[in-house]
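K.L.:
Here is a sequence with its predicted model. Questions after.
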Amino acid sequence: MITIGYQSDTGAWVGERLSEPYRFGSGRLVPAASLPDLTFPVRERAGRVGPLVGVLVSESSIPALLVGKKRWLETVVRSVHDAGGIAIVTTAAGVKENTVSGFVLVPASGRWIKASTPLPDVVYNRVKSRAEESDKRFQTAAARFDAGGIALINRSFFRKSDVYDALRADGRLWPHLLPTAPVRTADDVRAWLNRYSCVYVKKDDGAKGNGLFRLTVLPDRSVLCEHPGGRKRLRSLEALAPLLESGGYIAQAAARTDTWNGQRYDLRVLAHWRRGRYTMTGVGVRLAARRALTTHVFHGGTILPYAEVEKRIDEASLAQLIALSGERLSERFGFVGEFSADIGVGPNYELYVYEMNAKPMSFDEPDIEKRRLERLNELFASFAQLAP
């Protein structure tokens, strides 16, 4: 470890009496006779210091970050500093041709300062909406990273239909996939119900259970429609026509599932690219409330310790499922350094993919979050050629 400093008046990152021209991100440290007040301990290896990590966020996230209302994001930044790197939190508008402007956390004081840095070694994308990722400023920033050979971890959100198409391209994953396709009309849904009798209909770009409902054919041929807010009986599927015709819905065949004490559960798997392959960082379990539609905690689900169901899970099969899925996702969406998977467990302990998520939320399990930060910092260091 060495100590470097930031000259806020000139925007220069400096080292005291440098014995060699250390590389810092896409730039180099400036030699100085002494260090300024703002100093940072950093890792050093083979003429490089850092890594310098860009954390790309939405414009609306910055004010909340500066007043301490983005605790998880701040935890990620602190972990980068603890691992000997420096993180600059920026927006797409802050990415210039050769520099990045944004905010850096000063470890000694815990305060955020405005700062500029060279283009970073690696960028962690936490922009929170699809609309912003489609915006010209984001696309320009992404192009600048590409031109500089800078990895943009998790370039975009996933759409459920795109995930299904990506995974379906690998025959080894077919046993884990539930039939899935776009639905645009009541007739489309009717055809699905004639074949499967119970289907989930989801917003293709939905998250957290929003835009989700389950349709089940009843003995009198009416259809029970369940959603997180309640349930009702439909005498005609035409009642769904206005919603479906608004666009962006998919149908997914329902799977028979294993239960724990009479309640459905599924797995939340966190995965990272590590040492040349996708590996599982942690497995959480979410338990649905009785008669509930989803296992999401904010829709009434609860957290179940993994140890309660661990003996039911073929971990070798789960690990292969995650490894192959990560490869297919990266082929489709660009490099995916981190993702999470919602995995269903069948009555004979078969594994089914429900969804894959490009920007996982924080996990409630502290041990999984701890390993997540370790894996992220390993990933950041590897792109800066600073991994041990």
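P.N.:
Structure received.
K.L.:
For the rest of this, base every contact and every neighbour count on C-alpha atoms.
P.N.:
OK.
K.L.:
who's in contact with the residue nearest to Leu237 when sequence neighbours are not counted?
P.N.:
Distances taken as Cα to Cα, 6 or more residues apart in numbering place Ala186 nearest to Leu237, at 5.6 Å, with adjacent residues excluded. Residues near Ala186 by Cα atoms under 8 Å, 6 or more residues apart in numbering: 237-238, 240-241, 244.
K.L.:
before we go on, here's another structure to hold up against the first:
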Amino acid sequence: MVVINPWSKRMVPVIGILTARKKDGTIAGNGSLFIELQKKLISLNGISFIFTLDGVQDDSINGFIFNPEKNSWEQINSPFPDLVYNRIPFRKSEEALKRNPFFTHLKEKNIPFFNPGFIDKSELYHLLKNHPYLHSFLPATIPANDKHRLRSFFNQFHSIYLKPAQSARGKGIYILEQDTENTILLRGVKDNNQFISFDHFWIEWETILKENNYLAQEEIKSKTYDGKRFDFRILAHAENDHYMVTGIGIRQSQMQEITTHIPSGGKLLPYQLLQTEDQDLFIQTIVEQIGQALSEQFGFFGEFSIDLGISQTGKYYIYEVNSKPMSFDEIEIEERKIDHLCRLFLQLTGYQD
């Protein structure tokens, strides 16, 4: 290993980006994001490196730094950074982090930890359900682990979403709906299953629902554009003790109606198609309220994204809040994200007012 301290000759903020390793031992995570953050930080007189927990030592960290001049990654040994940005991509790896003494080291050294972790859908629902303003924008939701309660919920709404409490990007989501008087249909992104009764559905799915902590959520009949349902993807960042909208995109379903996610066949539309002043004001309001609620409950959140829907009657619904937003396909939103993140890093480390 090359033992270097590339920032020892000048006073610059050092950002440590925490990620994890894949099963094959290679570094996981969004490499293009890490590279763009490094380039932007350098332009702002800062620097970053990536690392995993197995690289943490008592007084230093073994990691990797991107060198834009060589367009390559270099292995380094670094002092502890001024801030740690949590980009661990796996929930299991993050559970290991909670049991690791690394957290204690950060607290002892007064090093900010940017974003506590993934958000459990059940915990998020309870947080927002008890919020004086946000509670009215939630679809009805219950745990899907009790047969009689789930049957009653299904009989009430006739069409419900089933969502794993700890999933992202639309994985594992289904719609359970009354197909005919005598049959029930379970629709997924890639497959459909039919059951002759709720009892038969429960026999086959009880274990799956319980092991994956599924939630049941009423299906909101979504407003459409050109005959296809859509929802909003909102990116937000902390800024001077407040939370501001960084960008808004629209995702529209195409081949299936389960989810609008691009990897599942969704289509990207420009926000300007459906933009109004009242809607902009509403979105900014919920961004501020959600950001404050998350940080008060779980610890400082510097960024998050929101999946927001609008019903056929014009009512807004908060579907998801994601603590580690996916990359946006809109180039201008991605550019603003990089800029906002880096300036927030500098602010939190005391290098920028």
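P.N.:
Sure, I can see it. Here the structure is a predicted model, which means the values were calculated and not measured.
K.L.:
what's the TM-score here?
P.N.:
After superposition, the two chains reach a TM-score (TM-score structural alignment, normalised by the length of structure 2) of 0.91; 347 aligned residues with a Cα RMSD of 2.3 Å.
K.L.:
Return the member of the contacts of Ala186 of structure 1 nearest to Gly27 of structure 1.
P.N.:
Of all the contacts of Ala186 of structure 1, Leu244 has the smallest distance to Gly27 of structure 1: 51.3 Å, by Cα to Cα.
K.L.:
in a helix, that's where the closest one is, yeah?
P.N.:
Yes. Assessed by DSSP: H, G, I helix; E, B strand; the rest coil, Leu244 of structure 1 belongs to a helix.
K.L.:
Now do the same for it: its match in structure 2.
P.N.:
Matched to structure 2 by TM-score structural alignment, Leu244 of structure 1 sits across from Leu209.
K.L.:
and what of Gln385 of structure 1?
P.N.:
Checking TM-score structural alignment: Gln385 of structure 1 goes with Gly350.
K.L.:
likewise Cys225 of structure 1?
P.N.:
Looks like Cys225 of structure 1 aligns to Leu186 there (TM-score structural alignment).
K.L.:
so its match touches Leu176, yeah?
P.N.:
Yes. Counting by Cα atoms under 8 Å, Leu186 of structure 2 does reach Leu176; the two are 4.5 Å apart.
K.L.:
who's more crowded, those two?
P.N.:
Neighbours per residue, other Cα atoms under 10 Å: of Leu186 of structure 2 and Leu176, the larger number sits with Leu176, 25 against 20.
K.L.:
What separation is there between the residue nearest to Gly248 of structure 1 when sequence neighbours are not counted and Arg375 of structure 1?
P.N.:
The shortest distance from Gly248 of structure 1 to any non-neighbouring residue, by Cα to Cα, 6+ apart, is to Asp204 (5.3 Å). Here the criterion is Cα to Cα, to the nearest Å. By it, Asp204 of structure 1 lies 29 Å from Arg375 of structure 1.
K.L.:
any chance you could map the strands in the stretch 201-350 of structure 2?
P.N.:
Counting by DSSP state E, counting those that start in this stretch, the stretch 201-350 of structure 2 has these strands, from start to end: 214-218, 224-225, 228-239, 242-252, 267-269, 303-310, 316-322.
K.L.:
do the same with the stretch 101-250 of structure 1
P.N.:
Under DSSP E, counting those that start in this stretch, the stretch 101-250 of structure 1 gives strands at 111-118, 122-125, 151-153, 180-182, 198-203, 213-217, 223-227, 230-234, 249-253.
K.L.:
Mean distance between the first one and structure 2 after superposition?
P.N.:
Right, the one you point to is strand 111-118 of structure 1. Taking mean Cα distance after the TM-score superposition for structure 1, the mean distance separating strand 111-118 of structure 1 from the aligned residues in structure 2 is 2.1 Å.
K.L.:
again with the second one
P.N.:
After superposition onto structure 2, the mean distance of strand 122-125 of structure 1 to its aligned counterpart is 0.9 Å, using mean Cα distance after the TM-score superposition for structure 1.
K.L.:
Structure 2: matching residues for that strand?
P.N.:
With TM-score structural alignment as the criterion, strand 122-125 of structure 1 aligns to 83-86.
K.L.:
again, but for the fourth one
P.N.:
Under TM-score structural alignment, strand 180-182 of structure 1 corresponds to residues 141-143 of structure 2.
K.L.:
And the third one, by the same measure?
P.N.:
Strand 151-153 of structure 1 falls opposite residues 112-114 of structure 2 when the two are matched by TM-score structural alignment.
K.L.:
what residues does the matching stretch touch?
P.N.:
With Cα under 8 Å, 6+ apart as the contact definition, stretch 112-114 of structure 2 has outside contacts at 82-86, 106, 300-302, 348-349.
K.L.:
and what of stretch 148-155 of structure 2?
P.N.:
142-144, 160, 177, 198, 216.
K.L.:
average distance between the longest helix seen in structure 2 and structure 1?
P.N.:
Across structure 2, the helix with the greatest residue count (assigned by DSSP state H) is helix 277-298. Superposed on structure 1, helix 277-298 of structure 2 shows a mean distance to its aligned partners of 1.7 Å (mean Cα distance after the TM-score superposition for structure 1).
K.L.:
gap between that helix and the chain center?
P.N.:
Helix 277-298 of structure 2 has its C-alpha centroid displaced from the chain centroid by 15 Å (Cα atoms, centre = their mean, to the nearest Å).
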